[in-house]
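> Next input, structure requested:
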Amino acid sequence: MRKKLTTALIALSAAMMLSACTTSPTGRSQVLLYSDAQLAQSGAQAFAGMKQEIPISSTAVTNNFVQCIANNIIQQLGPSASPDDWEVVVFDSDQVNAFALPGKKIGVYTGLLKVAQNQDQVAAVIGHEVGHVLAQHGNERMSQSTLIGISQEAVSVALQSNNVAQSGAIMSAFGLGAQLGVTLPFSRAHETEADIIGLDLMARAGFDPRQSINLWQNMNKASGGNRPLEMLSTHPAPDTRIANLRANMGPALTTYNAVLNKPKCE
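Sure, this is the predicted structure:
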């Protein structure tokens, strides 16, 4: 019975992967198990919860500044993209961060505006976060967790059915291996991909892509250098990130220089 269950779980995992294979905006292979509607609903629910839990900035100048930048980024998402379809909220928090969620939600923390020194640097962050949504990284991470869970269950059943000694230790090692070998590298790949997409978005919107490098230099300085080893981090090390941005700066600068009407959100 256990052998049949193990075989069924493996077959289910393989079938799910084959049926959900797609390609990201940069050409990277992905497995996406969830629909856009499911992700949009989850994003909207999460955003609603955050608006109830975190104070929202009431400063008109700050809100207008962030909205202006976001609008210019959103307008690069396609001919039918409209800023009116997106909800942009400035949260009054010292967190140096921003995010975008499926369901067309963007959140920016006021703490970010103390580190990002101009409209171009804020645009680099918003472009990056929207890049995560465009590349469906949330869907990919959820799908990945689902597949890892199925695989772990299959291994657990196989170990128990064959009375394998130290099965608990083996399962713990399997979990760690999944984290170091799959989850964290995928997260770093997502961050790098979002940087590339964001660089293109901000350049097409007329924001200076060179400021993305200044932004991450500021971010590194603000962190005080207190970062985990890159191998154990979900984000690339600052030097790695900056090197990747520099490597993709040529096309972004060409795009930026061709934009005649640059935004003036400041």
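> Please count neighbours and contacts with C-alpha atoms only from this point.
Will do.
> ok, longest helix in this structure?
helix 137-161 (DSSP state H).
> other SSEs contacting that one?
helix 2-19, strand 29-31, helix 167-178 (3 or more C-alpha pairs under 8 Å, 6 or more residues apart in numbering; DSSP states H and E).
> Need the contact partners of the longest one.
Taking C-alpha atoms under 8 Å, 6 or more residues apart in numbering as the criterion, the residues outside helix 2-19 that touch it are Val31, Leu33, Leu147, Ile150, Ser151, Glu153, Ala154, Val155, Val157, Ala158, Ser161.
> ditto for the last one
Counting by C-alpha under 8 Å, 6+ apart, the neighbours of helix 167-178 from elsewhere in the structure are Ile148, Gln152, Val155, Ser156, Leu159, Gln160.
> Can you select the buried ones from those in ChimeraX?
Those of the contacts of helix 167-178 that count as buried under 16 or more other C-alpha atoms under 10 Å are selected in ChimeraX with:
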select :148,152,155,156,159
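> want to throw the contacts of helix 167-178 into a markdown table with distance to Ser187?
Compiled in a markdown table, the contacts of helix 167-178 are given as follows (distance: C-alpha to C-alpha, whole Å):
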| residue | distance to Ser187 |
| --- | --- |
| Ile148 | 15 |
| Gln152 | 20 |
| Val155 | 24 |
| Ser156 | 26 |
| Leu159 | 29 |
| Gln160 | 32 |
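> re earlier: which of the helices and strands packed on helix 137-161 sits most buried?
Most buried of the helices and strands packed on helix 137-161, by mean neighbour count (mean count of other C-alpha atoms under 10 Å): strand 29-31, with a mean of 17.
> Distance from the chain centre to that strand, please.
15 Å (C-alpha atoms, centre = their mean, to the nearest Å).
> Equivalent analysis for stretch 234-250, please.
Distance of stretch 234-250 from the chain centroid (C-alpha atoms, centre = their mean) equals 15 Å.
> Report the buried residues of it.
Thr234, His235, Pro236, Ala237, Pro238, Arg241, Ile242, Asn244, Leu245, Asn248, Met249.
> neighbouring contacts of stretch 192-200?
Residues outside stretch 192-200 that contact it (C-alpha under 8 Å, 6+ apart): 25-26, 124-132, 135, 209, 212, 236, 241, 244-245, 248-249, 252, 255.
> try it again with 7 Å
Stretch 192-200 is touched from outside by Ala124, Gly127, His128, Glu129, Gly131, His132, Pro209, Arg241, Ala252, with contacts defined as C-alpha atoms under 7 Å, 6 or more residues apart in numbering.
> this one next, for a side-by-side:
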Amino acid sequence: MKVRSCYFFAAMLGLLVSCKVNPFTGKKVLNFYPNSQVFPMAFAEYDEFLGQNNVLKDNAEAKMITKVGQRISSAAERWLNANGYPGYLKDYQWEYNLVKDATVNAWCMPGGKIVFYTGILPICDGETGVAVVMGHEVAHALADHGAQRMSAGTLQQIGAVAGNIAIQDPQSRNMFNQAYGIGSSVGVMLPFSRSHETEADRIGLQIMAIAGYNPDEAAALWRRMKEKAGGQAPAEFLSTHPSNDTRIQNLTAWAPQAKEEAKKFGVTSFQ
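Have a look, this model is predicted:
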């Protein structure tokens, strides 16, 4: 079996199992792991993480994280209900925690389990900046990006196994493994991840606006992030995330559209 055949096999399997629809884009997505399988695992891992880290509960910043998270997830539910997806969030268990850690990051696990590190708060520079990051993380949960990554990883493994079974010559098999590893990562998995980040940026911008937060702040946040990075970032094609410049350009272009979407829900002024 040629390398091309292995990619074709993986692609065809992907098409067969791409049966879920992203409600925000209307597009079919690669996801063959049901919430009933993914969410319990994510919830258990989240609880384990919280038990091993310094979670801040009673200070003003922790309360702000929870407040913003509730506003954003409520806005998402309003949008889903208004657009024909009632009950979409029935299995979600939203939780928002602030962890004392200098890392400039925030993340979300499937089912709505979100963590902010204190290190990202100076970049957020206030509640509206927190809403930018929160909208992005909530969007990852809404779009099932975690399950999609699991699905893509499974297909990547299937392609590797198929190639190793089909190629009998050890030297050719080694060449295949090297080419497949680099090709499937740089050519498939990394672009797949960047597409998720871009999608979460756009969805997050929309729901933060519906929640009453100014979507113009998103580009401003990424300008601060760029300044913090000081130009130290990998080339975009080797990264899991779009470049800061790409994000700034996209978010600036999408902000007026987010405001128009918010108008449909009676939101015309922003915090």
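> As JSON lines, the contacts of stretch 192-200 of the first structure with distance to Glu140 of the first structure would be great.
Shown next, in JSON lines, are the contacts of stretch 192-200 of the first structure (distance: C-alpha to C-alpha, whole Å):
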{"residue": "Ala124", "distance to Glu140 of the first structure": "23"}
{"residue": "Gly127", "distance to Glu140 of the first structure": "19"}
{"residue": "His128", "distance to Glu140 of the first structure": "17"}
{"residue": "Glu129", "distance to Glu140 of the first structure": "15"}
{"residue": "Gly131", "distance to Glu140 of the first structure": "13"}
{"residue": "His132", "distance to Glu140 of the first structure": "10"}
{"residue": "Pro209", "distance to Glu140 of the first structure": "27"}
{"residue": "Arg241", "distance to Glu140 of the first structure": "21"}
{"residue": "Ala252", "distance to Glu140 of the first structure": "26"}
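> Which member of those residues is positioned nearest Phe65 of the first structure?
Looking at these and their distance to Phe65 of the first structure, the nearest is Ala124, at 14.2 Å (C-alpha to C-alpha).
> Trace that closest one over to the second structure, please.
Aligned by TM-score structural alignment, Ala124 of the first structure pairs with Val132 of the second structure.
> ok but its match is inside a helix, no?
Yes: residue assignment for Val132 of the second structure, taken from DSSP: H, G, I helix; E, B strand; the rest coil, places it within a helix.
> That one and Ile207 of the second structure: what is the separation?
Between Val132 of the second structure and Ile207 of the second structure the distance is 10 Å, computed by C-alpha to C-alpha, to the nearest Å.
> neighbour-wise, which of those two wins?
Per other C-alpha atoms under 10 Å, whichever of Val132 of the second structure and Ile207 has more neighbours is Ile207, with 32 against 29.
> Show me what that one lines up with in the first structure.
Aligned partner of Ile207 of the second structure by TM-score structural alignment: Leu201.
> so its match sits right up against Ile74, yeah?
No: using C-alpha atoms under 7 Å, Leu201 of the first structure is not in contact with Ile74; the gap is 8.6 Å.
> Leu245 of the first structure maps to what in the second structure?
Leu245 of the first structure maps onto Leu251 in the second structure, by TM-score structural alignment.
> ah, wrong one, I meant Ile213 of the first structure
So, by TM-score structural alignment, Ile213 of the first structure is matched to Ala219.
> wait, what's in contact with that match?
Counting by C-alpha under 7 Å, 6+ apart, Ala219 of the second structure makes contact with Ile248, Leu251, Thr252.
> ok so the first one is a helix residue?
What that stands for is Ile248 of the second structure. Yes: the assignment for Ile248 of the second structure is a helix, going by three-state DSSP.
> Now for it: which residues touch it?
Shown in contact with Ile248 of the second structure (C-alpha under 7 Å, 6+ apart): Ala219, Trp222, Arg223.
> Tell me the spacing between the nearest residue to Asp36 of the first structure once chain neighbours are set aside and Asp85 of the first structure.
Closest residue to Asp36 of the first structure apart from its sequence neighbours, by C-alpha to C-alpha, 6 or more residues apart in numbering: Pro102 at 7.8 Å. Here the criterion is C-alpha to C-alpha. By it, Pro102 of the first structure lies 12 Å from Asp85 of the first structure.
> of these two, who's got more company?
Ranked by neighbour count (other C-alpha under 10 Å), Pro102 of the first structure and Asp85 place Pro102 first, with 25 against 11.
> Now check that one against the second structure: what is it aligned to?
In the second structure, Pro102 of the first structure lands on Pro110 (TM-score structural alignment).
> how big is the offset of the helix or strand hosting the match of Ile213 of the first structure relative to the first structure?
Assessed by DSSP states H and E, Ala219 of the second structure sits inside helix 216-229. Superposing on the first structure and averaging over aligned pairs (mean C-alpha distance after the TM-score superposition for the first structure), helix 216-229 of the second structure comes out at 0.8 Å.
> Then stretch 196-209 of the second structure?
Compared with the first structure after the fit, stretch 196-209 of the second structure shows a mean deviation of 0.3 Å (mean C-alpha distance after the TM-score superposition for the first structure).
> Same check on stretch 65-74 of the second structure?
Stretch 65-74 of the second structure sits 0.9 Å off on average (mean C-alpha distance after the TM-score superposition for the first structure).
> Any buried residues in that stretch, and which?
Ile65, Thr66, Val68, Gly69, Gln70, Arg71, Ile72, Ser73.
> ok now that stretch, how far from the chain's centre?
For stretch 65-74 of the second structure, the distance to the chain centre is 17 Å (C-alpha atoms, centre = their mean).
> Surely Val88 of the first structure forms part of a strand?
Yes: counting by three-state DSSP, Val88 of the first structure is part of a strand.
> what does it align to in the second structure?
By TM-score structural alignment, Val88 of the first structure lines up with Tyr96.
> my guess is its match meets Val68, correct?
No: when contacts are counted by C-alpha under 7 Å, Tyr96 of the second structure is not listed as touching Val68 (9.0 Å).
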